[in-house]
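Chemist: Here is my input, please return the structure:
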Amino acid sequence: MKIIAKIVCLLSIFFLSINSNAQGVNKRYPFVNTIFSAGLNAFENDSGYLMIGGVDSGIASIGIVQTDFEGNVLFQKTIMDTNLAYFAGFQGSLIKVSSGGYAMYGSVATSSWARDKLYRFNSVGDTLWTKTMGDTAFDQVGSQVKETLDGGFVCVGQNTQYSGQNWVVKTDSLGAIEWEQWYGSGVERPTAIALTPDSGYIFTGWTRSLGPGAPNNDNIRITKIDKQGNLQWNRVFGQTDDDNAWSINTTQDGGYIFGGSIRTVNTDSRTKHYAIRLDSQGDTIWTRAYNPPTLANSGLNGFRTIIELSDGNFIAAGQEVYTDSISFSRHDGLIMKLKPNGDILWNKTYRILGMNANGTDFEIKDIRPTNDGGFICGGVVYPSFPDTGTQDMWLMKIDSNGCVDTSNCVIVSSIESHTQLEEEQYTLKAYPNPFVYQLTIVVVLPQESTNAYLVIKDVAGKELCRTKLNSATNQYNIEGKQFSSGIYFYFIEDKEKIILPQKLIKME
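Modeler: Here you go, the predicted structure:
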């Protein structure tokens, strides 16, 4: 361990460019008289941003928030019943419909049964119609819906009629069931579904009936079916511990991209953010497990949503957990932008400024592109005391570089960015961030790296410290009093290339 205590270099070779078009939002949205709420879906629309998720005021309900483009609330609505509990499905359970408005797939329940429910909303969140599916003799839990090419819907959920199987339901445009099929045996929990180029469907979820560790551990299941629901192929991923499946989407080449988490028990027993790219036949193009910070081993690490962008890159969002002694149990929202081959373009964590206490946690559930080239995110704030004490919806708008506002829209422009070495061989994390009294920076290098440095600079590009990294794993404790309040930037410099440039915030 080494203490960074002084400025060692005053020569600035780092220039910053600011995206002047950024208009960020980073706000929490409590509902009146609720115990908690959670944003599961976020969209840009003509009025601003729409977010839908779960709320609870003693009974589970569905909450809708519409904001303007600055994040100011235009209206809030709640779908509730004093005798029934309503659930909003998983992230991605809300979709835009081609004829206007939205559709959502979730559940309705009593103390003795649960059934799936398909909702159809207009453009301002008013309910047009609902369809309840399933049988009260069994439990059904709705996960996600997509609009089909004929204007109908395909829904995926769990049905306990056959020991908790994957349940796919195809409906017409008014929610009438056209066909339904069950898949798997034993314990299954589907989470996401997508349309495929051949007019079929692909879904993913947890399985304990297939893969290593079954039936005692969760594995990742990816299943391809045709347009009538006939099984075409299964693919199973995982190791001999619990792995999580959250997102599946198609790619422009006719293949698929998956996001979730995996615990790499065959190597270091750490739960990591996990992405899989498949071709159209389900053959693996690549898999990537991305290292969490501070040797963290939390099952909450992982991607909740991953999608391909128009340029062929991917954007993934989720949560990152710290398990060190200083920031124990700190959870941050995470966004990664990935290249088509899975290499990291940038990797950033997010909180709401001023909410820095350990135990105040953040999770991004959903991320979608916006018309200005940025992204809108829906998620959850889990606050600690002193606070309102209520878990709230979290809405965040970022630009194309992952920046919330112009104060942190920083792009490296004078030193060549690192592009050749496998980025996942490096780890660079600072915590807590923002910091006040003490900052810890952890750096992990590939074995072949022999001339790397940790560099910290201010917003003007002035180099404040440059420290030689002498081992594969390095940890540095920095006293907060060495820094004035403000924004700083830190990165690894290896062979004159910048790796993992990130932002630091010093608070008073």
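
Chemist: only C-alpha atoms for contact and neighbour calcs from this point on.
Modeler: Fine.

Chemist: for whatever helix or strand G106 lives in, packing partners?
Modeler: Using DSSP states H and E, G106 sits within strand 102-109. Here strand 102-109 touches strand 85-87, strand 94-96, strand 114-121, strand 140-147, going by 3 or more Cα pairs under 8 Å, 6 or more residues apart in numbering; DSSP states H and E.

Chemist: which of the residues in that strand are buried?
Modeler: Along strand 102-109, these residues count as buried under the neighbour rule (16 or more other Cα atoms under 10 Å): 102-109.

Chemist: And stretch 223-232, by the same measure?
Modeler: Neighbour count says stretch 223-232 has 223-227, 229, 231 buried, by 16+ other Cα under 10 Å.

Chemist: do stretch 266-275 as well
Modeler: Within stretch 266-275, the residues scored as buried using 16+ other Cα under 10 Å are 270-275.

Chemist: hang on, the earlier thing: determine which two of the buried residues of stretch 223-232 are furthest apart.
Modeler: Across these, the longest distance by Cα to Cα is 13.0 Å; it joins T223 and K227.

Chemist: gap between A316 and L345?
Modeler: For A316, the distance to L345 equals 11 Å [Cα to Cα, to the nearest Å].

Chemist: overlap in contacts of those two?
Modeler: Contact with both A316 and L345 is made by residues 336-338, according to Cα atoms under 8 Å, 6 or more residues apart in numbering.

Chemist: Now neighbour count, distance to L454 and secondary structure too, for the residues you listed, in CSV please.
Modeler: Shown next, in CSV, are those (neighbours: other Cα atoms under 10 Å; distance: Cα to Cα, whole Å; DSSP: H, G, I helix; E, B strand; the rest coil):
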residue, neighbour count, distance to L454, secondary structure
M336, 21, 21, strand
K337, 24, 23, strand
L338, 21, 23, strand
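
Chemist: and this one, so I can compare the two:
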Amino acid sequence: MMKRFVTILFIISCLRLFSQTPVVLWERGYDNPELAFGSILKTLEGDFILYAGEQLTIKMTSDNQLIWETSGIHTNTITAKNITLHADGNIYSVKNSNPSIPNSLGLFQYDNNGVLTNQWSYPHSDVLFITKLVATQDGGFLISGHKTTSGSGISRNGWIAKLNASKVIEWEREISSSDAIQLQTATQTTDGNFLIAGHKKYDNGTSDFYLAKIDIQGNLVWEKEYGGSENEDVWAVNELVTGNYIFAGASISTDGDVSNNNGFLNVWVIVTDANGNLLNEQIITDGFLSFTESSIIVESDGGYTIGVINDNCVQGATNFNLQRFNASHQRIWEFCSSEGGLYDLVKTDDDGYIAVGFGTINGVSQAKAIKIGIVLDNESFALQNTSFYPNPVKDILHIKSDIVFNHITIYTVDGRKVMREQIQNNQINIEKLPQNLYIAKLVSENEQEVNLKFVKN
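Modeler: Okay, here's the model as predicted:
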């Protein structure tokens, strides 16, 4: 009951602010036709790292203020997601090879200013191609990609390795079958295990979504393939707040597990349970060459936001395209920008989104970043900035707001109503309430509502 009640209150407040389509709040670009931002990372301080290959990495604030820019952060390609932020505050990247050691793997550590401070090398007998670096809950890393055994031609197997907090390889695992497996992405789940995904390519040239779960020791828990009679490939994976898993990629098929593909290459999203069983699938674009290489943003209401390169949301060009879905997989809003291609996406502390990739600004092709969000009217802005003080509180709870509120209803976190009072001078006497955590619903003169938490000492 407690979890359901808190979720209901959260959804009510979120839908009031975000049921409308966001707009561009700012955009920035770097005038170099060779550059594209392939990754964006959110720092512990709430700033952002934008990576455009070894030529350019920048750190900036949410309101588009440049903090620093540098070059020389090592990864394989611009769009490979093998750069991450760690709980120790450092930036880490991984690259396939060290020029002095063929077929080796290099891990690089950079400080908060983008300065190289340490590096590690791991010789390997096979040719590795790394697509994802994940900072793990135990202070280590998961590295995923695929490998080609030296001299074996083009056959490929999936490959993952786990490093501990001392940057020592704990284990590595080859994901092999009679068909080629290429891993594109990975994430750690709340149970400490790992999801890995990419595609399995068959002898007839077609491919399916390949999904697998690996435990913390590197053992295979399950593996699944989903798709149709043509080609599918996963590029993003995450765990929803429901505990289900979401995978996004591209599909050409119109049969099998794939439904409603009315174009050619389109973005296909599937949701599975914790055992990899298919719960939901949908094509979310209607283009000719639409695909995604972006992260999936998991939303607190059980939904998700996906960034795609879409060639059909604005006719005649590829575009930055963001789509927000609720927990029932229904689209709440869709945003399409001017010409360009979106490679990654992150959510900001003020509930906006920063999307990065390439595009044109004032007619010039360049690495591009845009921030989108809701422009609030005066009352909505005031509601969003309403708060309680002091909090925790002993007797008199004050409301800090430009809004005049009429009454307050107070609930325990398990949904039991314990007080309903008229509000005088934006303050309430809660002295008689027992010590506990409470959720309060404030209602204004024109029936606008806001839900806030407070602690009674």
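
Chemist: hang on, the earlier thing: so A316 and L345 of structure 1 - more neighbours on which side?
Modeler: A316 (28 against 19; other Cα atoms under 10 Å).

Chemist: Quick check, the more buried one in contact with G333.
Modeler: No: A316 of structure 1 is beyond contact range of G333, at 11.0 Å (criterion: Cα atoms under 8 Å).

Chemist: Provide a list of residues in contact with the alignment partner in structure 2 of I315 of structure 1.
Modeler: Residue correspondence to structure 2 (TM-score structural alignment): I315 of structure 1 is matched to T305. Taking Cα under 8 Å, 6+ apart, we find T305 of structure 2 in contact with 296-299, 322-325.

Chemist: Distance from the chain centre to stretch 188-206 of structure 1, please.
Modeler: 18 Å (Cα atoms, centre = their mean, to the nearest Å).

Chemist: quick one: contacts for N82 of structure 2?
Modeler: 75-76, 93-95, 130-134.

Chemist: Specify which member of those is nearest to N436 of structure 2.
Modeler: N436 of structure 2 has its nearest neighbour among these in V134, at 37.8 Å by Cα to Cα.

Chemist: V234 of structure 2 should be in a helix, yeah?
Modeler: No: using DSSP: H, G, I helix; E, B strand; the rest coil, the assignment for V234 of structure 2 is strand, not a helix.

Chemist: List just the nearest of the buried residues of strand 102-109 of structure 1 to G282 of structure 1.
Modeler: Y105 (26.4 Å).

Chemist: which strand of structure 2 spans the most residues?
Modeler: Determined from DSSP state E, the single longest strand within structure 2 is strand 331-347.

Chemist: That one: what's the following helix or strand?
Modeler: As assigned by DSSP H and E, the chain's next helix or strand after strand 331-347 of structure 2 is strand 353-361.

Chemist: Mind listing what's buried along that following strand?
Modeler: Buried residues in strand 353-361 of structure 2, defined by neighbour count with 16+ other Cα under 10 Å: 353-361.

Chemist: okay, the angle between that strand and strand 331-347?
Modeler: Angle between the axes of strand 353-361 of structure 2 and strand 331-347 is 90 degrees (criterion: axes from the mean of the first three to the mean of the last three Cα atoms, to 10 degrees).

Chemist: related to what we said a few turns ago, tabulate the helices and strands packed on strand 102-109 of structure 1 in CSV, adding columns for distance to Y490 of structure 1 and mean neighbour count.
Modeler: Putting these into CSV (distance: least, Cα to Cα, whole Å; neighbours: other Cα atoms under 10 Å) gives the following:
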stretch, distance to Y490 of structure 1, mean neighbour count
strand 85-87, 42, 24
strand 94-96, 38, 21
strand 114-121, 46, 24
strand 140-147, 39, 28
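
Chemist: can you tell me how far the closest residue to T292 of structure 2 other than its chain neighbours sits from F335 of structure 2?
Modeler: Closest residue in space to T292 of structure 2, ignoring its immediate chain neighbours: V308 at 4.5 Å, by Cα to Cα, 6 or more residues apart in numbering. Distance of V308 of structure 2 to F335 of structure 2, computed by Cα to Cα: 10 Å.

Chemist: ok, back up a step: with distance to G192 of structure 2 as extra columns, can I get the contacts of T305 of structure 2 in TSV?
Modeler: Output for the contacts of T305 of structure 2, formatted as TSV (distance: Cα to Cα, whole Å):
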residue	distance to G192 of structure 2
I296	19
I297	19
V298	18
E299	20
L322	29
Q323	29
R324	27
F325	26
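
Chemist: nearest to L383 of structure 2, of the residues you listed?
Modeler: Of those, the one sitting nearest to L383 of structure 2 (Cα to Cα) turns out to be E299, at 20.8 Å.
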